[in-house]
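*Asks:* Here's a sequence, model it:
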Amino acid sequence: MFLVEDSAAQCAYVTQILTAEAKVVIVGVAATEPLAVEWLDRHPDQWDIALVDLYLSEGTGVGVIRHCQNRRPGQSILVMTNHARNDHLLHHCERLGVDAVYHKATELESLVTYCKSMAARMPQCAA
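*Replies:* Alright, predicted model coming up:
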């Protein structure tokens, strides 16, 4: 998994949960849009899931997601946000090709379930 999150505490928390409960392997982390884009350019085939926070300290998660428009089949883009789910946000993410949206505070268990299902479909790949 490639993780894009600007909060060090949130990044550590999500990493701890996903590695312990879903056996996810974190292959890269970026805190800003420019760093995320640079990492993605250098490692286009080294991730199966990109978990992207929409609001970053520099740039946006939307910019990161747009950069992934030509990703290979089987690579998933997931969004995590602290903002309430609303139809506008969900529609915007859907138009960008996002596979799922999760609220950081209330839907981490659903995120874990998604990651487990990805691992079950591709046991030879690191999430």
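*Asks:* okay, CA-based contacts and neighbour counts for the rest of this
*Replies:* OK.
*Asks:* Helices of this structure, start to end?
*Replies:* Per DSSP state H, the chain carries helices over the ranges 8-21, 33-42, 61-67, 87-95, 108-121.
*Asks:* now, of those, which is deepest in the fold?
*Replies:* Most buried of the helices of the chain, by mean neighbour count (mean count of other CA atoms under 10 Å): helix 61-67, with a mean of 19.
*Asks:* Give me the helices and strands touching that one, please.
*Replies:* helix 33-42, strand 49-53 (3 or more CA pairs under 8 Å, 6 or more residues apart in numbering; DSSP states H and E).
*Asks:* Alongside the first, I'd like the structure of this one:
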Amino acid sequence: MIEDSALLRGMLGEMLEEMTHVVVVDAVAGENAAIERIASGEVDLAIVDLELDEGSGFGVLQHLGAAPDRFGGTRAVVLSTYAHRAIRKRCEQLGAEAFFDKASGMDDLLDFVERAAGEDRPRS
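*Replies:* You can find the predicted model right below:
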């Protein structure tokens, strides 16, 4: 999770940890820390805020799209208060699979993560 608000990082982290088959690998507040963490190869899905302590979520999305092999095909979604149509379109162009508004889309984000975790589980 890439989020500048420590409060939201904590709350969202707790909600995600309660889910079966979901492990929160890390929560960081800036673009460079996010890029380093994702490059470790342990991140299947990055939840990206657009406004960060350092850099931006747009920068994170640009890095992921520019070098997918470096980041192991990490999927990305955006969680932001900036839900304007132009912002959503830019995120989509940069490779974000989905966009969730912080004000009204938290349940939708959690549903998405739960579905994604189910898709990533090995089939028996």
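*Asks:* got the helices of the first structure as TSV, with distance to residue 73 of the first structure columns?
*Replies:* As requested, the helices of the first structure are exported to TSV (distance: least, CA to CA, whole Å):
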stretch	distance to residue 73 of the first structure
helix 8-21	23
helix 33-42	15
helix 61-67	15
helix 87-95	17
helix 108-121	13
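*Asks:* what about those, which gets the closest to residue 74 of the first structure?
*Replies:* Closest to residue 74 of the first structure of these is helix 108-121 (CA to CA; 9.4 Å).
*Asks:* which residue numbers in the second structure go with that closest one?
*Replies:* Mapping helix 108-121 of the first structure onto the second structure (TM-score structural alignment) gives residues 106-119.
*Asks:* Report the mean deviation for the lengthiest strand in the second structure after fitting onto the first structure.
*Replies:* For the second structure, the strand with the greatest residue count under DSSP state E is strand 75-80. Strand 75-80 of the second structure: mean distance to aligned residues in the first structure after superposition is 0.6 Å, counting by mean CA distance after the TM-score superposition for the first structure.
*Asks:* quick one: contacts for residue 54 of the second structure?
*Replies:* 29, 30, 31, 32 (CA atoms under 8 Å, 6 or more residues apart in numbering).
*Asks:* And the residue nearest to the spatial centre of the second structure, how close does it get to residue 26 of the second structure?
*Replies:* Nearest to the mean C-alpha position of the second structure, by CA atoms, centre = their mean, lies residue 47 at 1.3 Å. Separation of residue 47 of the second structure from residue 26 of the second structure (CA to CA, to the nearest Å): 11 Å.
*Asks:* Please enumerate the shared neighbours of the two.
*Replies:* Going by CA under 8 Å, 6+ apart, residues that sit against residue 47 of the second structure and also against residue 26 are residue 1.
*Asks:* What's the match for residue 68 of the second structure in the first structure?
*Replies:* If you follow residue 68 of the second structure across to the first structure using TM-score structural alignment, you land on residue 71.
*Asks:* What is the neighbour count of that match?
*Replies:* Residue 71 of the first structure sits with 16 neighbouring residues when counted by other CA atoms under 10 Å.
*Asks:* As CSV, the contacts of residue 54 of the second structure with distance to residue 120 of the second structure would be great.
*Replies:* Supplementary listing: the contacts of residue 54 of the second structure in CSV, determined by distance: CA to CA, whole Å:
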residue, distance to residue 120 of the second structure
29, 26
30, 26
31, 25
32, 26
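*Asks:* Report the two of those separated the most.
*Replies:* Spatially, the most separated pair among the contacts of residue 54 of the second structure is 29 and 32, at 9.0 Å (CA to CA).
*Asks:* In the second structure, what sits opposite residue 37 of the first structure in the alignment?
*Replies:* The alignment partner of residue 37 of the first structure in the second structure, by TM-score structural alignment, is residue 35.
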